[in-house]
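sequence-free structure coming up:
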């Protein structure tokens, strides 16, 4: 996919977005406001790509550089240290972090719309009720290593919240602009009624990361096996019995043996089902130490170096149904990307178009990792969707627009094959959305159809 055509996003200046989205602003030239609103709606509408960039956000560069490198460091920590740090900063995870074969590590927190960072009421809740162990539960943790980690991650929670609240405000400002063009205030109201958004710090693993995690898991199993062997031997000597056979070693699951379009993707093709998704421009990291050194001293990943893609793209790619092809998204490092989710598509009655997207791997740089921070803005779980005014053709085309007709086969075998492959993993909106559904019901049905019992995307 690295040969895909580049998509340079329409850029909105932060101060223009804030000023023009304000209902109290009377100083802005009406011609500029009208022009900007029209361009935004064209960009996010049915004929546009469904995403744009916001530039010039105050303090964004500093916060991004502080937060994003922590994603890989968290992912490669030993499990007990990571649990302790996540608990101290009120973070959770929605991926199985004990699985050494995972391709992504995600660290998440709920963010409240009303309160600002630093107030007693603003303390967000973890995204899931996973019971994280306290420091006292692990008295054997090495003091020097623990102090090193505490210093390295001391600002994790505060930086997460500060950047998260900034990105939430971008989404709210854009919602106001879109509401003004559509009529009413339903997008902004839907966001505020939800009370919270979900922030997620994401590390996309390199091949080296996989080796490091598997080596750490192997050492951990060896240590446990030795401890269990000693304990079982003592038990059998005392009781005159033979201990049971050891459990089988972990084997890679079927999802790690996928072929076709699954093989070269960090993240599979999908639509986000919220209102807006706000993303930082990603940070790419190449290791500055040999694999042997990193395996022995994993905390040295702090010396890894940032890498800039020669073409400047993000490895975020979208499928544009208007041209029936994949476009690679290109943005400046200091900008934020805002893309449309399916809820905004439904609420706006098709005036905004949700973005079908994935994240591809750089084929020639297998040891490159990707770090990003994402905030998902969604309606309240009780929000009811009315689809009577939603264009019926769009309900059926969303997710099916990819299937070329016989007349379109001349577009090329690669495009035809790609469309068919994406169709296999992207369930159409018509199969997930019913009139009168709440957002909770819609998200549950969407998750069910995307992810089968094995945790793989499926249209079953």
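Yep, it's here. What you are looking at is a predicted structure, and each value in this text was computed from that prediction instead of being measured.

alpha carbons only for contacts and neighbour counts from here, please
Will do.

Can you get me a residue count around residue 237?
Using other C-alpha atoms under 10 Å, residue 237 is surrounded by 12 other residues.

Check whether it sits in a helix, strand or coil.
Secondary structure assignment for residue 237 (DSSP: H, G, I helix; E, B strand; the rest coil): helix.

What of the one 10 residues further on?
Following three-state DSSP, residue 247 is assigned to coil.

which residues does it contact?
Remark: with contacts taken as C-alpha atoms under 8 Å, 6 or more residues apart in numbering, residue 247 is in contact with nothing.

how close does it sit to residue 221?
Counting by C-alpha to C-alpha, to the nearest Å, the gap from residue 247 to residue 221 is 11 Å.

what does residue 204 give?
25 Å.

Looking only at neighbour counts, state which of those two leads.
residue 204 (23 against 14).

ok, the more buried one touching residue 369?
Yes. Counting by C-alpha atoms under 8 Å, residue 369 is a contact partner of residue 204 at 5.7 Å.

and the comparison structure, right after this:
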């Protein structure tokens, strides 16, 4: 598949945040509630389960989330600024806010730069279980109180920590409420309680590099190496990535994909709709090395979609996801598939590079919601063979099936009865990216 025209377009089911809150309220229905409204809410709940279930695409969008638009506009442009910032200043800024990275940022050929932070609930299970709100979903400060910035460059990132955490809280809240809707349809509280027992989620601010971004990084490195050679110092080395979390590592290949095909292995993955940047000047930078402000203005998607693509198994097609700019995208992970006994279906997806727009970069913010590391999976009621999540038949699905069969390890090879989430995540990472993993050299 070389051209974007060869894939279909998916406009996911839209769930209004206001309806999400009504459906998950602990208050009993008002006697004055009209039967038409009750039927409407029941219809929404059914649509959610159909969308996230075995015959659906495995993802939906949440619209109308308070403050989502403001926080998205504050945070997403910072991904590119951080990615092209010189290494010493970037290290200092990330340390200031307690943010790390799980990709090798000194790899000048990387296709992404990723900036990650663990988000923690402040008050634990009891308070969040009784009331999923901004009051109970506040998270522990991950870094020391803000000090006055040392120079104007640091001032560009003055909202980084607060925006990262505040947007992360919103997305965690969305995931908890959606889990409650699914639990009520399935029966029990398995999904919501699994999230609450974890008390943590991983936030990740991601910059998908354009060709120009990599050129700029290499030119900056060459200048730095030239200076170091004059001082008889060694040139830049390559860092080894520290990969943790409940998602598959982002691919660093030079193919037509920014991110290789994979399944997330947590419960839900909540994403912002992406922010695209197209540089107004090919190689013009300010004296401090940062791009002019106009380069950070949101640029319309050239194709009108997000470049997030899914394999819609029940329809046997690949679809590009098209969403409203201010919406959240929620995808089902393999843990939700297992815990729901197949009532929810994990979503196979990748991120495609745009055709004929090599200078376009893509920014997004993602929160991975997972069970506690010690959560034990019980499989007697979950029939892996009959509802194999990650085994796409190489003959049934032609060329794509052959490709996926070679790079996506089947769930049955990674999960065993009684395995903890920590063991499952380690085995999954090993089979994707270990020394002999299916994507270890991709």
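The structure has been received and is ready for your questions. Everything numeric here is computed off the predicted structure, so don't read it as measured data.

Could you pull up the residues touching the alignment partner in the second structure of residue 392 of the first structure?
Taking TM-score structural alignment, residue 392 of the first structure has residue 384 as its aligned residue in the second structure. Listed by C-alpha under 8 Å, 6+ apart, the contact partners of residue 384 of the second structure are 411-412.

Equivalent analysis for residue 45 of the first structure, please.
By C-alpha under 8 Å, 6+ apart, the contact set of residue 45 of the first structure is 350-353.

okay, the residues you listed in JSON lines with neighbour count, secondary structure and distance to residue 151 of the first structure next?
Converted to JSON lines, the contacts of residue 45 of the first structure look like this (neighbours: other C-alpha atoms under 10 Å; DSSP: H, G, I helix; E, B strand; the rest coil; distance: C-alpha to C-alpha, whole Å):
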{"residue": "350", "neighbour count": "19", "secondary structure": "coil", "distance to residue 151 of the first structure": "48"}
{"residue": "351", "neighbour count": "21", "secondary structure": "coil", "distance to residue 151 of the first structure": "48"}
{"residue": "352", "neighbour count": "29", "secondary structure": "coil", "distance to residue 151 of the first structure": "44"}
{"residue": "353", "neighbour count": "29", "secondary structure": "coil", "distance to residue 151 of the first structure": "44"}
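
Where in the second structure does stretch 358-368 of the first structure fall?
Counting by TM-score structural alignment, stretch 358-368 of the first structure corresponds to 350-360 in the second structure.

which outside residues touch that stretch?
3-4, 209-213, 256-262, 276-279, 302, 307-310.

What's the ChimeraX line that selects buried ones from these?
In ChimeraX, this line selects whichever of these come out buried by 16 or more other C-alpha atoms under 10 Å:
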select :4,209,210,212,213,257,258,259,260,261,262,276,277,278,279,307,308,309,310
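
Give me the subset of the contacts of stretch 350-360 of the second structure lying in helices.
Residues of those located in helices (DSSP state H): 211-213.

can you list these in TSV and add distance to residue 19 of the second structure?
Shown next, in TSV, are those (distance: C-alpha to C-alpha, whole Å):
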residue	distance to residue 19 of the second structure
211	42
212	43
213	41
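
Of those, which is the nearest to residue 117 of the second structure?
For these, the closest approach to residue 117 of the second structure (C-alpha to C-alpha) belongs to residue 213, at 23.6 Å.

how far away is the aligned partner of the closest one in the first structure from residue 368 of the first structure?
In the first structure, the residue matched to residue 213 of the second structure (TM-score structural alignment) is residue 209. Distance of residue 209 of the first structure to residue 368 of the first structure, given as C-alpha to C-alpha: 9 Å.

same check, this time on residue 387 of the first structure
Residue 387 of the first structure sits at a distance of 43 Å from residue 368 of the first structure (criterion: C-alpha to C-alpha).

Neighbour count for those two, which is higher?
For residue 387 of the first structure versus residue 368, the count of surrounding residues by other C-alpha under 10 Å is larger for residue 368: 21 against 17.

what about the more buried one, distance to residue 294 of the first structure?
Distance from residue 368 of the first structure to residue 294 of the first structure, by C-alpha to C-alpha: 15 Å.

now do residue 16 of the first structure
Distance of residue 16 of the first structure to residue 294 of the first structure, computed by C-alpha to C-alpha: 46 Å.

Neighbours of the counterpart of residue 89 of the first structure in the second structure, how many?
Under the alignment (TM-score structural alignment), residue 89 of the first structure pairs with residue 97 in the second structure. Residue 97 of the second structure: 22 surrounding residues under other C-alpha under 10 Å.

doesn't residue 161 make contact with residue 97 of the second structure?
Yes. Here residue 97 of the second structure reaches residue 161: they are 5.5 Å apart, a contact under C-alpha under 8 Å.

for residue 119 of the second structure, helix, strand, or coil?
Per three-state DSSP, residue 119 of the second structure ends up strand.

who's in contact with the counterpart of it in the first structure?
With TM-score structural alignment defining the correspondence, residue 119 of the second structure maps onto residue 111 in the first structure. Residue 111 of the first structure sits next to 124-125, 161, 164-165, 196-199 when contact means C-alpha under 8 Å, 6+ apart.

coming back round to it: out of the contacts of residue 45 of the first structure, flag the one nearest to residue 414 of the first structure.
residue 353 (25.0 Å).

separation between that closest one and residue 339 of the first structure?
Here the criterion is C-alpha to C-alpha. By it, residue 353 of the first structure lies 9 Å from residue 339 of the first structure.
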